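got a structure for you, letters missing:
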């Protein structure tokens, strides 16, 4: 049975299982324990802990359990087998501890902003005022409803998916995460629907999927599209290459977010809003890792 005592001190194994090294795990564990204590102290008909003995007895085991789930995304049967639980118990712990992990990342101030109305105020606190925006899709199982099949089918990826927009600070963390939309919704349509506003004097790097998105007071850096039946000039090609070298940073950010395989494999969970919650938590984990490693390098 997998437990923290078996991987403590084995940094390579712990990082492969959770995406965090030993130091990062212990730092996050402090906030996780606070969030857990708040959960168990909530008023309920029977005081927490008076029932049967919990298989995940320590906070470290609980944190390991949910990080392994996010990092590897095994089936609930396999997740339960790894930790000595049945499938039903594993399902209960997954949804319970997902909320605790999200709350812990909130205490660490690593969660992205979700409200478009507060976007400009959040970005104004970034000294460089240089930002990157991109959309990212995640695969889902084919819906049974015919209308949902059309809504969730992405012509770009040729599969059923959901999509989010991500805004990050240049050289920094993911600052904003949009709501989760059906796969057929275009990146720019999300921008228009959520009505993003940026601080005056901002510089925004975006790809051609955001063609026509130009918030007032913002300098846009975007590759030039190839004209119909005409080649791009050498000057335009060189400029596009320079923009791509700058814009690749947002691809690295999304790659860091998708270190959690729960975002990479077809999403199997059916609980309402869980598909959106896991994306927010994965962004928080990426921001947490980035912050810890920047502090270590400083």
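Yep, it's here. The structure displayed is predicted, hence computed values, not measured ones.

okay, CA-based contacts and neighbour counts for the rest of this
Noted.

could you pull out the helices in the stretch 101-250 of the chain for me?
119-124, 146-152, 187-194, 234-257 (DSSP state H, counting those that start in this stretch).

looking at those, spot the one closest to residue 264.
Checking these against residue 264 by CA to CA gives helix 234-257 as the closest, at 9.9 Å.

packing partners of the closest one?
strand 130-139, strand 202-205, helix 274-297 (3 or more CA pairs under 8 Å, 6 or more residues apart in numbering; DSSP states H and E).

only the buried residues of it, if you could.
Neighbour-count burial for helix 234-257, counted by 16 or more other CA atoms under 10 Å, picks out 237, 239, 240, 243, 244, 247, 249, 250, 253, 254, 256, 257.

next one for the comparison:
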């Protein structure tokens, strides 16, 4: 499957340092960046349990993804366990984007700022305080840009092996499943017959492959 994705030019960039080369001629340098999670069964090995356990969502695997306004996913980070915080994961696999690009990301990546990139992040509600009307309006407008990556993640999870718990064992197999799911999603985005959808719309179908 990876051979076919490579033949069709659908393999994602896995090294964030090489991402700028892929995107230097991109027609619209506005990107959304976030993590996508999937569940895994509880591992019998205690060390593996500690790496995969997320205090909020039990045992998970994580990848960082970057997409453009068409929901095309250009970057997929290596797979890490749910214990790894989003910010630490983003720092460990640092991005390189063309100078002047705009990167929209959530508050879970607070402090993450690639060089030469304009960061767009929502305002965080202060302790015992309230956001101003201008800040609330900014957050609402920014959410229309950031929602595109949520749609992209939903497209990736059309593959049931990603939507449900990943029962395969082995880091290579689990990572390959994510690469294939991302490739099928991007193939759907690039297909001439794929319906166009505004980035602030709600997906109309829950169909899975």
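Noted; the coordinates are in hand. Source: prediction; values computed, not measured.

ok, which of the helices and strands packed on helix 234-257 of structure 1 comes nearest residue 265 of structure 1?
In terms of CA to CA, the element of those nearest to residue 265 of structure 1 is strand 130-139, at 6.7 Å.

tell me the centre residue of structure 2?
residue 65 (2.7 Å; CA atoms, centre = their mean).

tell me the spacing between that one and residue 167 of structure 2.
Noted for residue 65 of structure 2: a distance of 22 Å to residue 167 of structure 2, by CA to CA, to the nearest Å.

just residue 36 of structure 2 next, same as before
The value you get for residue 36 of structure 2 to residue 167 of structure 2, if CA to CA is used, is 17 Å.

go on, residue 193 of structure 2?
33 Å.

what's the answer for residue 117 of structure 2, then?
Remark: distance between residue 117 of structure 2 and residue 167 of structure 2 (CA to CA) = 38 Å.

more neighbours: those two, which one.
Shown here are residue 117 of structure 2 and residue 167; by other CA atoms under 10 Å, residue 117 has more neighbours (16 against 13).

structure 1: which residue goes with the more buried one?
Using TM-score structural alignment, the equivalent of residue 117 of structure 2 in structure 1 is residue 218.

wait, doesn't that match sit right on residue 201?
Yes. Counting by CA atoms under 8 Å, residue 218 of structure 1 sits close enough to residue 201 to count as a contact (5.6 Å).

ok, residue 267 of structure 1 touching residue 137?
No. Residue 267 of structure 1 lies out of contact with residue 137 (CA under 8 Å); the separation is 11.6 Å.

what's residue 11 of structure 2 aligned with over in structure 1?
So residue 11 of structure 2 corresponds to residue 111, using TM-score structural alignment.

do the same with residue 2 of structure 2
Checking TM-score structural alignment: residue 2 of structure 2 goes with residue 102.

equivalent analysis for residue 83 of structure 2, please.
Per TM-score structural alignment, residue 83 of structure 2 is aligned with residue 184.

now its match: how far from residue 263 of structure 1?
For residue 184 of structure 1, the distance to residue 263 of structure 1 - CA to CA - is 18 Å.

not counting its neighbours along the chain, what's nearest residue 53 of structure 2?
Distances taken as CA to CA, 6 or more residues apart in numbering place residue 59 nearest to residue 53 of structure 2, at 4.3 Å, with adjacent residues excluded.

counterpart of the one you found in structure 1?
Under the alignment (TM-score structural alignment), residue 59 of structure 2 maps onto residue 160 of structure 1.

ok, back up a step: who touches the residue nearest to the centre of structure 2 in this structure?
When the contact criterion is CA atoms under 8 Å, 6 or more residues apart in numbering, the partners of residue 65 of structure 2 are 33, 34, 35, 36, 73, 74, 75, 76, 77.

how many neighbours does the match of residue 59 of structure 2 have?
Neighbours of residue 160 of structure 1 using other CA under 10 Å come to 24.

from what I can see it touches residue 154, true?
Yes. Counting by CA under 8 Å, residue 160 of structure 1 touches residue 154, with 5.8 Å between them.

shared neighbours, those two?
Jointly contacting residue 160 of structure 1 and residue 154 under the rule CA under 8 Å, 6+ apart are residue 183.

residues touching residue 196 of structure 1, list them.
Neighbouring residues of residue 196 of structure 1 by CA under 8 Å, 6+ apart: 116, 117, 119, 120, 215.

from residue 174 of structure 1, how far off is the match of residue 2 of structure 2?
Using CA to CA, one gets 15 Å for the distance from residue 102 of structure 1 to residue 174 of structure 1.

repeat that for residue 150 of structure 1.
Plainly put, residue 150 of structure 1 is 30 Å away from residue 174 of structure 1 if you go by CA to CA.

higher neighbour count, those two?
Neighbour tally, residue 150 of structure 1 and residue 174, criterion other CA under 10 Å: the higher count belongs to residue 174, 27 against 16.

so what's the counterpart of that one in structure 2 up against?
Here residue 174 of structure 1 is matched to residue 73 in structure 2, going by TM-score structural alignment. By CA under 8 Å, 6+ apart, residue 73 of structure 2 lies in contact with 12, 65, 66, 67, 152, 182, 186.

buried residues of stretch 53-66 of structure 2, list them for me.
53, 54, 59, 60, 61, 62, 63, 64, 65, 66.

what's around residue 44 of structure 2, how many residues?
Residue 44 of structure 2 has 8 neighbours, counted by other CA under 10 Å.

quick one, what contacts residue 213 of structure 1?
So residue 213 of structure 1 contacts 188, 191, 192 (CA under 8 Å, 6+ apart).

from residue 169 of structure 1, how far out is the first one?
Yep, that's residue 188 of structure 1 we're talking about. Taken as CA to CA, the span from residue 188 of structure 1 to residue 169 of structure 1 is 19 Å.

those two: who's more crowded?
Using other CA under 10 Å as the criterion, residue 188 of structure 1 and residue 169 rank with residue 169 on top: 21 against 18.

identify the residues contacting the closest residue to that one other than its chain neighbours.
Closest residue to residue 169 of structure 1 apart from its sequence neighbours, by CA to CA, 6+ apart: residue 131 at 4.6 Å. Residue 131 of structure 1 makes contact with 167, 168, 169, 170, 202, 203, 204, 205, according to CA under 8 Å, 6+ apart.

the second one reaches residue 132, doesn't it?
Yes. When contacts are counted by CA under 8 Å, residue 168 of structure 1 is listed as touching residue 132 (5.3 Å).

next, show the common contact partners of the two.
Shared contacts of residue 168 of structure 1 and residue 132, defined by CA under 8 Å, 6+ apart, are found at residue 250.
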